[in-house]
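Asker: Sequence and predicted structure are below.
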Amino acid sequence: MPSEESARVTLVIPSYDRPEYLEQAVASAQAQTWPALDIVVCDDGSTDPEQLRLLERLERDGIAVRRFPHRGVSATLNGGIGSSDARYFLCLGDDDLIEPPYVEEAVKVAEADPRIGVVYCRADVFGAMTGPWELPDFDIGSILIDNQIFATALFRREDWLAVGGYDETMTEGREDHDFLLRILGLGRDVHRLEGTYFHYRQHDRPSLNAVTGRSTETKARVYATMLRNNQSLYLEHAEEFWLHFFRRLEEARDLRLRYRHLEALRARFPRSYGVLRTVRRSAEALTARRHQGRR
């Protein structure tokens, strides 16, 4: 059984002009069963009057609030983590929720095995869509391309220090993916709890990763940064990387063959393109959902 005080956790909630959900995220953090827990709301330069009033109310209620200039989520997370000397950290999006046992179970796993650098859990989605979030099992070859672990995972302060924190130049998304890869580059293991303790909200305001994914040029720039930040990890697992890459190519070829008749119809009947495009995007979304993690 870990010593509660020595295994203190700081739960960091970055936020930017999202008052409609922030209070719920804080409440789910307050409901955690692990007693040695601090909550820090890190505001990324919000200007919304309702958000500013909420931050003041949270402070009056005893919640620590750190205010930073608007520089993006990486700088905000680093600022919040750097303000605490806790042994462990868990970052929670200001629109997401966690279940009460999450931190306690994650700490016990990490305390029992010093080789483990990341502890996460099973998850579901709620809001505009509901149901299990069917993320693939962790696989080192896959995660070099597709993230299977969401950002709301427990990690060690010593590892955050060792990798230099989140890359603050990554303002276009995938900063959590890159951070995870750098922890794996330290030789750390990953553990998934079987409980469904993380709830990922679905709504009309897309994540930064979703926005990034719409531009091939942006994706190339972001993934190039990840490759440069994690060269040793990619080289060490080159065979696994290419195996996953070629499997993805085969899936794409299979989709093109499966829907080639629809593409032929599009050429003959251009006005039907809108319908065909919807069908194709639905097929692509089903494939992407199997492979991709959050943000």
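Answerer: Alright, I've got the coordinates.
Asker: going forward, measure contacts between C-alpha atoms and count neighbours the same way
Answerer: Noted.
Asker: Helices along the stretch 51-200 of the chain, start to end?
Answerer: Remark: helices assigned in the stretch 51-200 of the chain by DSSP state H, counting those that start in this stretch are 73-82, 102-112, 140-143, 157-163, 175-184.
Asker: Use this one as the comparison:
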Amino acid sequence: MESGEMGSKVSIVIPCYNAGDYLDEAVQSALAQTYPNVEIIIVDDGSTDAATQKILKNAQWPRTRVIHQANAGPAAARNKAVLEASGAYILPLDADDIIEPEYVAKAVAILDARNEVGVVYCKARKFGDESGLWNLPAYTLQELVIDNVIFVTALYRKADWEVVGGYNENLRHGVEDYDFWIKIVDLGREVVQLDDCLFNYRIQAKSRTKSFGEVRANMVDTYAEIFRSNIGFYAKNAHYLFEHRFGLYDELQHWRARYGRVDGYLVSHPKLLKALKYIKKLGSVLVGRR
């Protein structure tokens, strides 16, 4: 691990699969960091797109290495990059996203000052097909037990990556970062969110994240794998899961009480129900023709 007058080295790791259209923006945002001691490691995860292959082959970005591997998914690509990294701190960055110039400096300051902290992230904006603040719930242990609230582009210590065994490469469909953050927190590390908007998350019409959410079986299998891999964590924090579960029951009861009479009326008047379904279907057709 390298340190000294320039401060601890930060390795920004970028997995890339057919993302040549956006890769230069991501790399340039990494190179623009005000923190001086940064290296960039790109792992080409078996890209098949000719334009992406050409960009990676001819890459001449400073302080940047490009590593090639057969396609194995983002988790494996990140693990390869971190394994090759010489920095004490790691910042993953997806090839289509962008970080603001002060992100690394502000995050490093927290890890340098507080040994108990294992993860530093920030507030974020969406750009691309959507724009505006990305309103994720603020981090708490309770929120993390229920679902992920830390995006992948967060700074952590390479030593902790080594202890937890890196990213789970079985999670090919998505949210491998959720499993990773659980393991880091389960080491007893604290999480800090910077009160600055320093990460830009690109929204695309087609993306791995959207595809993941559209296939229920993949979601179930993925979260089941995360649960099995972290049984101790979930057992210690089971009360949060059941608080959430019974809270959902209360909410469902509320809506049933509020709209139960309407449902009952529609069931007892099938012609009206049929007419409403027809209107809904007609509306979908008309929207599709625009």
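Answerer: Sure, I can see it. Note that the structure is a prediction, hence the values are computed from the model and not measured.
Asker: picking up where we left off before, format the helices of the stretch 51-200 of structure 1 as TSV; extra columns: mean neighbour count.
Answerer: Shown next, in TSV, are the helices of the stretch 51-200 of structure 1 (neighbours: other Cα atoms under 10 Å):
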stretch	mean neighbour count
helix 73-82	22
helix 102-112	19
helix 140-143	20
helix 157-163	16
helix 175-184	23
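Asker: Would you reformat those helices as CSV and include distance to A288 of structure 1?
Answerer: CSV is the format used below for the helices of the stretch 51-200 of structure 1 (distance: least, Cα to Cα, whole Å):
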stretch, distance to A288 of structure 1
helix 73-82, 24
helix 102-112, 27
helix 140-143, 13
helix 157-163, 29
helix 175-184, 16
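Asker: Which one, of these, ends up nearest to R277 of structure 1?
Answerer: R277 of structure 1 sits nearest to helix 140-143 of all the helices of the stretch 51-200 of structure 1, at 27.7 Å, using Cα to Cα.
Asker: which other helices and strands contact the closest one?
Answerer: helix 238-258 (3 or more Cα pairs under 8 Å, 6 or more residues apart in numbering; DSSP states H and E).
Asker: which element follows the helix it packs on toward the C-terminus?
Answerer: helix 260-268 (DSSP states H and E).
Asker: got the angle between that following helix and helix 238-258?
Answerer: Helix 260-268 of structure 1 runs at 60 degrees relative to helix 238-258, counting by axes from the mean of the first three to the mean of the last three Cα atoms, to 10 degrees.
Asker: Pull the residues that contact helix 260-268 of structure 1.
Answerer: 272-273, 276 (Cα atoms under 8 Å, 6 or more residues apart in numbering).
Asker: Give me the buried positions along whichever helix or strand comes after it.
Answerer: With elements assigned by DSSP H and E, the helix or strand that comes after helix 260-268 of structure 1 is helix 273-291. Neighbour-count burial for helix 273-291 of structure 1, counted by 16 or more other Cα atoms under 10 Å, picks out 273, 276, 280, 291.
Asker: and if you look at stretch 43-58 of structure 2?
Answerer: 43-47, 52-53, 56.
Asker: what's the matching range in structure 1 for that stretch?
Answerer: Using TM-score structural alignment, stretch 43-58 of structure 2 lines up with residues 42-57 of structure 1.
Asker: And the strands in structure 2?
Answerer: For structure 2, the strands defined by DSSP state E cover 10-16, 38-45, 64-69, 89-92, 98-99, 117-128, 132-133, 155-157, 190-203.
Asker: which of those strands is buried the deepest?
Answerer: Comparing those on average neighbours per residue, with mean count of other Cα atoms under 10 Å, the densest one is strand 10-16 at a mean of 28.
Asker: Now do that one: distance to the chain's middle.
Answerer: Averaging C-alpha coordinates over strand 10-16 of structure 2 and over its chain gives two centres that are 14 Å apart (Cα atoms, centre = their mean, to the nearest Å).
Asker: again with stretch 8-18 of structure 2
Answerer: 14 Å.
Asker: ok, now stretch 138-156 of structure 2?
Answerer: With Cα atoms, centre = their mean, you get 9 Å for stretch 138-156 of structure 2.
Asker: likewise stretch 27-44 of structure 1?
Answerer: That offset, for stretch 27-44 of structure 1, works out to 18 Å (Cα atoms, centre = their mean).
Asker: do the same with stretch 190-199 of structure 1
Answerer: On Cα atoms, centre = their mean, the centre of stretch 190-199 of structure 1 falls 13 Å from that of its chain.
Asker: once aligned to structure 2, how far is that stretch on average?
Answerer: Here stretch 190-199 of structure 1, set against structure 2 after superposition, deviates by a mean of 0.4 Å using mean Cα distance after the TM-score superposition for structure 1.
Asker: Thanks a lot, catch you later.
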